[in-house]
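[1] Prediction below, plus the sequence it came from.
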Amino acid sequence: MSKKGADEVYCSSCGEIIKEKAEICPECGVRHRGRTGDYDKDRTVAGIFAILLGGFGVHKFYLGKVGQGILYLIFFWTLIPGIIGFIEGILYLTKSEEEFQRKYVD
């Protein structure tokens, strides 16, 4: 088993060691985003949307989960989506950027 070098990371899918700047894992073919600045969705924006506008599902639309966003819109009058959105916003903001991307965006 080889050791990971300074310019290498583990593939989030198969765990194989790949170059940090590699776009695709040569072992499993899964796209690798590389450094933090290369991510599609910002966890801070998603967290603020969830806390302030969570009752309307804005954070779900932002993350590309349209079905869940529509569900939030349908039930916004019950205030339950607002409470859930507030909790989700706190969860988004307390996770690391990599953890957020892996769990909520990919």
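    Alright, I've got the coordinates. Numbering: from 1, shown residues only.
[2] rest of the way, CA atoms for contacts and neighbours
    Noted.
[3] which residues touch residue 90?
    47, 51 (CA atoms under 8 Å, 6 or more residues apart in numbering).
[4] secondary structure class for residue 40?
    coil (DSSP: H, G, I helix; E, B strand; the rest coil).
[5] Near it, how many other residues are there?
    Residue 40 has 12 neighbours, counted by other CA atoms under 10 Å.
[6] next one: residue 47
    23.
[7] Quick check: which element contains it?
    Element membership for residue 47, per DSSP states H and E: helix 43-53.
[8] one more structure, for comparison:
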Amino acid sequence: MTTKSINEKYCSACGALISAQAEICPKCGVRQSPTPFPGNLGNLAPNGRSRLAAALFAIFLGSLGIHKFYLGRVGWGVIYLLLCWTVIPGIIGFIEGILLLIMSEEDFNAKYGND
């Protein structure tokens, strides 16, 4: 796996590593949308999932497991939903939200971005 430098980004369609200033991916030819705000929290994984959105879901709606459904972990989402009357999913969801915020973009893409 290649590491992304500060002057590179992932293609929104094929996930290839391209220049951060590229308007069109040289590999697949898809026009790249501009990043909504600076920093790597606004970047999307190749499948369209956002690390920032997942973290916010986990922090604010973690007791219902919304972040698990968003990340494609439906089984875990159901477990969180069944246990939402306890405080345990809320605490775990808050911790997972913090972990998602400090997780690197490469780790997020590897774990949740390719399905």
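    Sure, I can see it. These numbers come from a predicted model, not from an experiment.
[9] Please tell me which residues of structure 2 the longest helix along structure 1 aligns onto.
    The longest helix of structure 1 (DSSP state H) is helix 80-94. Residue correspondence for helix 80-94 of structure 1 in structure 2, counting by TM-score structural alignment: residues 88-102.
[10] Next, the angle from the longest helix of structure 1 to helix 43-53.
    Taking axes from the mean of the first three to the mean of the last three CA atoms, to 10 degrees, one finds helix 80-94 of structure 1 and helix 43-53 inclined to each other by 160 degrees.
[11] tell me, the helix holding residue 47 of structure 1 lands on which residues of structure 2?
    Counting by TM-score structural alignment, helix 43-53 of structure 1 corresponds to 51-61 in structure 2.
[12] hmm, back to that, after superposing, tell me the mean distance of the match of helix 80-94 of structure 1 to structure 1.
    Average distance, stretch 88-102 of structure 2 versus aligned residues of structure 1 after superposition (mean CA distance after the TM-score superposition for structure 1): 0.3 Å.
[13] where along structure 2 do the helices fall?
    With DSSP H as the criterion, structure 2 has helices spanning 51-61, 66-70, 74-82, 88-102, 105-112.
[14] so which of those gets nearest residue 17 of structure 2?
    helix 105-112 (11.3 Å; CA to CA).
[15] For the helices of structure 2, please prepare a markdown table with the additional fields distance to residue 18 of structure 2.
    Converted to a markdown table, those look like this (distance: least, CA to CA, whole Å):
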| stretch | distance to residue 18 of structure 2 |
| --- | --- |
| helix 51-61 | 20 |
| helix 66-70 | 26 |
| helix 74-82 | 32 |
| helix 88-102 | 23 |
| helix 105-112 | 14 |
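[16] who wins for proximity to residue 45 of structure 2 among the ones you listed?
    Short answer: helix 105-112, nearest of these by CA to CA, at 5.5 Å.
[17] contacting residues for residue 63 of structure 1?
    41, 46, 104, 105.
[18] same thing but at 10 Å, please
    40, 41, 42, 43, 45, 46, 69, 101, 104, 105, 106 (CA atoms under 10 Å, 6 or more residues apart in numbering).
[19] In contact with residue 44 of structure 1, which residues?
    Counting by CA under 10 Å, 6+ apart, residue 44 of structure 1 has contacts 50, 89, 90, 92, 93, 94, 97.
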